[in-house]
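> Prediction below, plus the sequence it came from.
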Amino acid sequence: MRAFKHLDAITVLFVTVLLISNVASTKIVDFGFFTFDGGTLLFPLSYIFGDILTEVYGYGRSRRVIWMGFAAALLMSATFMLVGALPAASDWPNQEAYEKILGLTPRIVLASLIAYFAGEFSNSLILAKLKIATRGRWLWLRTISSTLVGQVLDTALFILIAFWGIFPAELIAVLVISNYLFKCGVEILFTPFTYWLTGWLKQQEQEDYYDTQTDFNPFHLPGRRTVS
């Protein structure tokens, strides 16, 4: 396995964005024309970092990073729920506030993990396949196309699993549409940044991986093994 200068930094940024987004999503933000959870403000960056990981380092390395994010999100959620279930000190008056903000229910955790798994892996898979099909051209087409698919799965699965039967159907539809449009809009807006960072990393790392013989099974954890 090659050693890379910046893979660790991109991995840390990816996981950090994911965890902060999960906590911020406990607040619903209403701008009038857009209604979405607070995590949506930052979460699109995880797809940008995911695109960069796959484009530069390949699907195999991206797969490992996605699983790292999955494990970190699961650990964070389990810790929040465990701490919330422990007896509060008699002179600590914030138990109710803690439960409302950080006391993630199993349903929310399940929705988050399923949506993350489906969205991130579909995004990485589509980008890797399109890179081969386009022979490495039209990065903008590959990043936006993969995001359009990944984000619709992520957004729809999370909101439907987490809030169906809790929020009115009209609000769920507004949340899905608003979240999806905002996330995809951020991806498109940041396309020049994606181009710059991707080009810089390829030059720094001397790597521009094509997944021509990659095993795309998301559960194939070693990640770099090829198939005949």
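Good, I have the coordinates. Numbering: from 1, shown residues only.

> contacts and neighbour counts: CA atoms only from here.
Noted.

> Can you show me the helices along this structure?
Secondary structure of the chain (DSSP state H): helices located at 7-24, 44-57, 59-85, 95-101, 106-133, 139-163, 169-189, 191-205.

> any chance of those in TSV, with distance to Thr35 and mean neighbour count too?
Output for the helices of the chain, formatted as TSV (distance: least, Cα to Cα, whole Å; neighbours: other Cα atoms under 10 Å):
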stretch	distance to Thr35	mean neighbour count
helix 7-24	14	18
helix 44-57	16	24
helix 59-85	24	19
helix 95-101	18	13
helix 106-133	18	21
helix 139-163	13	21
helix 169-189	6	17
helix 191-205	24	15
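
> Compare these and give me the one nearest Phe36.
helix 169-189 (5.5 Å; Cα to Cα).

> and the closest one, what does it pack onto?
Applying 3 or more Cα pairs under 8 Å, 6 or more residues apart in numbering; DSSP states H and E, one finds that helix 169-189 contacts strand 35-37, helix 44-57, helix 139-163.

> Pasting the second one now:
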Amino acid sequence: LGGKIIPFLGLSTSVAIFMVPLTFLITDIVEETFGKKVANQFIAVGVISILVILAFTLLFVALPPASRYDANEAYRTVLGQSARIMTASLIAFVVSQYHDVWAFNFWKQRTGGRFLWLRNNFSTIVSQAIDTLLFMFIAFYHITPKFTALYILSIAIPYYLLKISFAVLDTPFVYLGVRWLKR
């Protein structure tokens, strides 16, 4: 899904910009409600699911098409994203999600379990930076001479600022999610 680029608030951005903040929202709700161990298990299940889907996608793209199937090039274009981008996405997801759970728990201990809004935002803001930088550098660094570290930072910073905006806006949903799960 993330390969589709759309205009949003004056930026050309991947549709994934709307999905990634949701993952941090969910892990914060799970960690607050069920604890660090369950949140980490939740991430592990997500990683395994992504790996299974990735493996099947790569397999299906590689299989030879039937002789009457004339949409194979479109299929390969849509589903055959480069291994580098898929790897970057997976690494960024794993590292940033585990960091988010760790940071949320760190702030939970420091605040004595109070200030959910602070824990949610502090953990997510740093984790989003990790996610954005890891993904951008692994996926795009030096794919062409244009993709220098400075060029990637010039792309990453607006994405990151947009992700932070979503993180701040999702705060009421953290409270709603925690309340709903604790019923």
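Yep, it's here. Worth saying up front: this structure is predicted, and the values here are computed from it rather than measured.

> quick one: TM-score?
Once superposed, the chains reach a TM-score of 0.91 (TM-score structural alignment, normalised by the length of structure 2), with 180 aligned residues with a Cα RMSD of 1.7 Å.

> Switch the helices and strands packed on helix 169-189 of structure 1 over to a markdown table; also include distance to Val12 of structure 1.
Below are these laid out as a markdown table (distance: least, Cα to Cα, whole Å):
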| stretch | distance to Val12 of structure 1 |
| --- | --- |
| strand 35-37 | 23 |
| helix 44-57 | 10 |
| helix 139-163 | 21 |
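
> Please tell me how far the residue nearest the centre of structure 2 sits from Asn105 of structure 2.
For structure 2, Val20 is the residue whose C-alpha lies nearest the centre (Cα atoms, centre = their mean; 3.7 Å). Distance check for Val20 of structure 2 against Asn105 of structure 2: by Cα to Cα, to the nearest Å, it reads 20 Å.

> likewise Ala83 of structure 2?
Distance of Ala83 of structure 2 to Asn105 of structure 2, computed by Cα to Cα: 33 Å.

> Same question for Ala62 of structure 2.
The value you get for Ala62 of structure 2 to Asn105 of structure 2, if Cα to Cα is used, is 42 Å.

> residues in contact with the alignment partner in structure 1 of Lys108 of structure 2?
Aligning on TM-score structural alignment places Lys108 of structure 2 opposite Lys131 in structure 1. For Lys131 of structure 1, the contacting residues are Glu55, Arg137, Leu139, Arg142, Tyr210, by Cα atoms under 8 Å, 6 or more residues apart in numbering.

> got the contact list for the closest residue to Leu19 of structure 1 other than its chain neighbours?
Spatial nearest neighbour of Leu19 of structure 1, chain neighbours left out: Ala73 (6.1 Å); criterion: Cα to Cα, 6 or more residues apart in numbering. By Cα under 8 Å, 6+ apart, Ala73 of structure 1 lies in contact with Leu18, Leu19, Asn22, Leu113.

> Pretty sure Gly39 is one of the things the third one touches, is it not?
Yes. Counting by Cα atoms under 8 Å, Asn22 of structure 1 sits close enough to Gly39 to count as a contact (6.0 Å).

> Trp180 of structure 2 pairs with which position in structure 1?
The pairwise alignment with structure 1 assigns Trp180 of structure 2 to Trp200, based on TM-score structural alignment.

> no no, Asn121 of structure 2
Here Asn121 of structure 2 is matched to Ile144 in structure 1, going by TM-score structural alignment.
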